[in-house]
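Peer 1: The following block contains a protein sequence and its predicted model.
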Amino acid sequence: MLAAACGASQELDGASPPYGTSDAGASGSGSAGCLSSNECPTGYLCNDFGVCVAPPTPTTDAGVPPPPEVEYEFGAPISSERFVYVAMTAQDELARIDGRSLEVVSTGVGKEPREVSAIPHSDGAVVLDSINGTVTVVRPRTNSSEPDRIRVLPTLQNLNRLDIDPSGRYAVIWFDLTKALHDGVLTGIGSFQDVTVVRLAAGNERAVDLTVGFRPRAIEFDATGNRAYVITQDGVSVIDLGYATDHEASIVPPIPMVDPAFSADTSEIHVVATGEYATVSQGDVAALRVVKVGGANLGQAWTIPLASPPTDVDLAPDGARVYVVQRAAAKLAIVDIPGDAITPGGIEQIDLSAGALGSLTLSANGTRALLYTNATLDERITLVKLDQPGYPRTTWPLKKSVRAVGLAPTGDTAIVINAKAFGDPATAASVDEFIDRSYGYSLLDLATGFAKLQITPVDPGPFVYSPDGSKAYVALDGGDGVVATRALQIVTTQTGVVTTKNLGSPPSAVGILPGAGQAFVAQRHPLGRVSFVELVADTVRTVTGFDLNGNVVN
């Protein structure tokens, strides 16, 4: 597990089928790997295990439901401006690599560390062991004559997720059953109803255990980092982090979120940045539920009728708006929070019948939205300007359909990870069919709609933008074979020029160290390997073997 600084950039975590095998033109339609339904044969769906399967037999006269949209989480791993951290599980150590000097420092931590996260706005990191139930807070030495400052705190046993609030003052550690199933680690099952909250203040660290709702599935924070929201099957347990870490263990009962008439298993819950309200979409219900989770009248709920069931819900960065995509109705609802929940007549509905929609990606500042679908092979993308009267929108054609989208931190370009249509490009009967069946990504200019298509030999993997948006870094991981593709592509966004840097090992993660002026790409290697790319000159240096203080290759 690796944690590193990426500034204001964005990263797609994993672009290979997570459970299936990649489509290489196999004829068995039920065994093809996929990441979205538009990568499956016509009429098939991409299931939760990354495999194309036949749709369920309809049980009513309504027929087979349309394929679902697949939402990809984009998030910049946060850390110091300067260091990359790697958990060395076999050595019971945490490696810290200096992005400026490439010096490697190893610090002893708990038994078999796997989960590590860097502390925002500092050079420190938090690492969770997987055996003894401890968490270690590591802060780098300020000069070479001092040791690192280390604090070991107790946690509940068998926890496997670590989330740090945006201010860097608190961490919430919990057990995620979905992650355990994904990782194939079921030998130690953690609590389905307890979390450990850690205060990270230097010299005043403290851990406390809390009981929350049943089976946590996500942790969210308000923008200030004062409160954590544990999203569970029973609702949302709201933790006042300062109060909790000043007191002893206690119970934090959940606030009910879902209308009792509907299943919680098909509901999606998010908390707006202010921390005062949560939004709930409930499966195929044509409505959005808004629930009070802060201040007075906790649990008070309003139901907002929609034109069709929501296929994607996104929150404005300031918490003042919610954007709801309604694919069947071809509309985007703009909901002011809390005003439109209390008086739904104020909701604005944008007609998008001329474009493609189903999913939405929002810019970091909330002024631009890109709408597309990854449920079908639709080669269109729509830009909506959310900061202008009337919300001007433009739909542009693409050369390939869309799997996922990530916008530059500056909001002027986007990397579109294109979907690969089912089938082998070598058997294509036309140029268009060859392109559709190939892997690739596009650089989209949001001022003009011009898209530069880059066909790739393997599925594009994680990618990240530089802080100023001038370059994007796309990892190409062809697997562990001796002759497999293993490279980092550098995209200059103003010119569209793509430079390929071959790597010594398959890439697993990419990121940015703004304080060091470096991009980095972590790689799968038995001794550990990270390559650093200078942001301006694109020169590459590689460090291998963290437990031996590294072997730096310029």
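Peer 2: Arrived safely, thanks for sending.

Peer 1: switch to C-alpha atoms for all contacts and neighbour counts from now on
Peer 2: Noted.

Peer 1: and the next element down the chain from the strand or helix carrying Ser281?
Peer 2: Under the criterion of DSSP states H and E, Ser281 resides in strand 277-282. With elements assigned by DSSP H and E, the helix or strand that comes after strand 277-282 is strand 287-292.

Peer 1: can you list contacts of the helix or strand following that following strand?
Peer 2: Remark: after strand 287-292, the chain's next helix or strand is strand 301-305, criterion DSSP H and E. The contact list for strand 301-305, computed with CA atoms under 8 Å, 6 or more residues apart in numbering, reads Ala286, Ala287, Leu288, Arg289, Val290, Val291, Lys292, Ala341, Ile342, Pro344.

Peer 1: Which among these count as buried?
Peer 2: Listed as buried from the contacts of strand 301-305 are Ala287, Leu288, Arg289, Val290, Val291, Lys292, Ala341, Pro344; burial here means 16 or more other CA atoms under 10 Å.

Peer 1: is it possible to export those residues to a markdown table including distance to Val86?
Peer 2: Output for the buried ones among the contacts of strand 301-305, formatted as a markdown table (distance: CA to CA, whole Å):
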| residue | distance to Val86 |
| --- | --- |
| Ala287 | 44 |
| Leu288 | 41 |
| Arg289 | 41 |
| Val290 | 40 |
| Val291 | 39 |
| Lys292 | 39 |
| Ala341 | 45 |
| Pro344 | 49 |
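
Peer 1: separation between the residue nearest to Leu156 when sequence neighbours are not counted and Gly190?
Peer 2: If the residues on either side of it in the chain are set aside, Leu156 comes closest to Gly133, at 5.5 Å by CA to CA, 6 or more residues apart in numbering. The gap separating Gly133 from Gly190 is 10 Å, by CA to CA, to the nearest Å.

Peer 1: then this one, side by side with the first:
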Amino acid sequence: MRRISVLTLGLSTALIACSDSNLIRNADGAYDESDTGASDDTGAAGESPDDDDDGASEREDDFIKLLPATTNQYIFVVNSARDTVSRVSVPSLQVLTVEVGSRPKVVRTTADNQRAIVFNEGSDDLTILNAETLEATVVPVLPYLNAMVLSDDGVWAVVYRDSDEEDDGSTGGAQSFNELSIVNTVTGDHFSEVVGFKPRQVKFTEDSSRALVVSDEYLSVIDLSGEDPEVQVVEIAEDLLDPPPAEEIEVSPDGAYAFLRQFGEDSIALVDLNTLTVDRLPTGQNPTDLDLSPDGASAVVVSRGSNELYVFDVENPYGAPEVIALPSEEFIGSVQFSPDNTKAMLYTTAALVDHYTTWDLATGELTVRPLIKPIQSVNVTPDGGALVVFHTEADAEGADTTSEFYGEWAMSMISLTDFRRNAILLSAEPTAYADSLDGRWGFFVMEDKPFLEVLDYDNLGLTEIKLRSNPVHVGVLTGTSYAYVNQDHELGRLSFYDPDAELLETITGFELNSGIEH
């Protein structure tokens, strides 16, 4: 490993006083590498929902592909084109860049803040960095893998080939679609295991004692509690010759049950993780979304085909579910809970529908509300005070062709107190988004546009900050409301913005000890 450069940028007093913040991702509000198998098609203008449900998957957007990782002191940012990782210290904003393997794809930090784990797709290895000293341990993994998931305790990394993700394909003579790598990030030990064909998702139990690998036919349960991982495979598809796509998995907080949704099935699979038995829970026609409530007490299934919600008791999932009829004229396939567990948003991303429904969890009241355009992705702010909707470029059937928003990208901020909204016309598609944990500020960037967009959730206002080059992704520094933007620049460029002080500072050429700009 070679250290390339060190630069320090002064931190304002206003920044030091900022409240806690963190990265968030997409419609879930929490980063998860899972892919639901949903289509990326936002539809052509004028496309409308099919009354018989045309079978399209709901879309859950992965806004940030090269998501930075945080500890209580540092931010780690992948520079994939330059085979490096940059560490930003908080609050000094000192930047230190180190070389890692070829084509680093993702970096994750461990829960104890001691290590940063980098998956290098080009060199087929992990670089395990000491967060403080940046000393590196390199662990080879199997070739042709393209995704990594880290356990909550930070001890285990599972590297696998995500069948839903595009990659460069095999250049060798043989390739397995069943093998994955398991790495103990503390000891550096590597284990190769065989799981179901073409894994779609990997998830850990909350106590990190098991890793669950989902493929269409099987759920592979990997016991991580012993010295070496042990794999058991459970059949989850009733038709092994033509299994339905496995799109989602949710795990009960106590690790007792796994709930699996398979596209097109009129039930979900319930796996008892202690006995490894599988049961089917009826859910109505064509369930298209599965989520746990924020308190972990309920598993909620949206059955788009029968226009119903099925609410299961997580502690007793075999009991009769509560069945809630949705508004008869609505086309609803997704659910998004507010973090405070008081309300949920019901909507679709599979058709061009320009309205959504709010669900009051205390009273059960369902209210249909308008939007300016159909939905591409949805996020509730961390404090539950506002709803952020990024819209499709395409329009709903019958949309006003004279509207300023017709045929354009747009987003909306909506108060979840009185439901007033601020609809904003965008010049390009949004590509990355982050919130401060206090729920005051949001930030996003757009494709090939040199701007940082700042959202003030207190008044639903927007401020546009000019950048010196096009952004790659955006995040929030640990323990602050301070945004950072990694930009497309051959020498490396990072900008930091303090929304309270309205201060932008930029480091350019941090890999080659180049200039600091203010």
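Peer 2: Sure, I can see it. Just so you know, these numbers come straight off a predicted model, no measurement behind them.

Peer 1: Map Leu94 of structure 1 across to structure 2 for me.
Peer 2: Applying TM-score structural alignment, one finds that Leu94 of structure 1 aligns to Val85 in structure 2.

Peer 1: Its match: how many residues sit nearby?
Peer 2: 25 (other CA atoms under 10 Å).

Peer 1: got the buried residues for the host helix or strand of it?
Peer 2: Counting by DSSP H and E, the element that carries Val85 of structure 2 is strand 84-89. Within strand 84-89 of structure 2, the residues scored as buried using 16+ other CA under 10 Å are Thr84, Val85, Ser86, Arg87, Val88, Ser89.

Peer 1: Over to stretch 316-325 of structure 1?
Peer 2: In stretch 316-325 of structure 1, counting by 16+ other CA under 10 Å, buried: Ala316, Pro317, Gly319, Arg321, Val322, Tyr323, Val324, Val325.

Peer 1: quick one on the thing from earlier: just the contacts of strand 301-305 of structure 1 now: which is nearest Arg486 of structure 1?
Peer 2: Closest approach to Arg486 of structure 1 among those (CA to CA): Leu288, at 44.0 Å.

Peer 1: Map the closest one onto structure 2.
Peer 2: Per TM-score structural alignment, Leu288 of structure 1 is aligned with Ile268.

Peer 1: Then Cys40 of structure 1?
Peer 2: By TM-score structural alignment, Cys40 of structure 1 lines up with Ala44.

Peer 1: That match belongs to a helix?
Peer 2: No: Ala44 of structure 2 sits outside any helix when classified using DSSP: H, G, I helix; E, B strand; the rest coil, being coil.

Peer 1: I'd like to check which residues are in contact with it.
Peer 2: Ala394, Asp395.

Peer 1: ok, now which ones touch the residue nearest to Leu156 of structure 1?
Peer 2: Pro154, Thr155, Leu156, Gln157, Asn158, Leu159.

Peer 1: my read: the last one touches Phe175, true?
Peer 2: What that stands for is Leu159 of structure 1. Yes: the pair Leu159 of structure 1 / Phe175 is scored as a contact, 4.5 Å apart, by CA atoms under 8 Å.

Peer 1: coming back round to it: now the two most distant members of the contacts of strand 301-305 of structure 1.
Peer 2: Among the contacts of strand 301-305 of structure 1, Ala286 and Lys292 lie farthest apart (CA to CA), at 20.3 Å.

Peer 1: does Ile332 of structure 2 count as helix, strand or coil?
Peer 2: Quick answer, by three-state DSSP: Ile332 of structure 2 is coil.

Peer 1: okay, now the equivalent of it over in structure 1: neighbour count?
Peer 2: By TM-score structural alignment, Ile332 of structure 2 lines up with Leu357 in structure 1. When counting by other CA under 10 Å, one arrives at 29 neighbours for Leu357 of structure 1.

Peer 1: picking up where we left off before, what angle separates the strand holding Ser281 of structure 1 from strand 301-305?
Peer 2: With axes from the mean of the first three to the mean of the last three CA atoms, to 10 degrees defining the directions, strand 277-282 of structure 1 sits at 50 degrees from strand 301-305.

Peer 1: residues near the nearest residue to Ser80 of structure 1 once chain neighbours are set aside, how many?
Peer 2: Of all residues not flanking Ser80 of structure 1 in the chain, Asp123 sits nearest, at 4.3 Å (CA to CA, 6+ apart). As a burial measure, Asp123 of structure 1 scores 19 neighbours (other CA under 10 Å).

Peer 1: do Ser170 of structure 2 as well
Peer 2: 12.

Peer 1: for it, what are its contacts?
Peer 2: So Ser170 of structure 2 contacts Tyr144 (CA under 8 Å, 6+ apart).

Peer 1: measure it to Val141 of structure 2 for me?
Peer 2: Counting by CA to CA - Ser170 of structure 2 and Val141 of structure 2 are separated by 15 Å.

Peer 1: Pro244 of structure 2 now?
Peer 2: 30 Å.

Peer 1: Compare neighbour counts for those two and give me the winner.
Peer 2: Val141 (24 against 19).

Peer 1: Map the more buried one across to structure 1 for me.
Peer 2: So, by TM-score structural alignment, Val141 of structure 2 is matched to Thr155.
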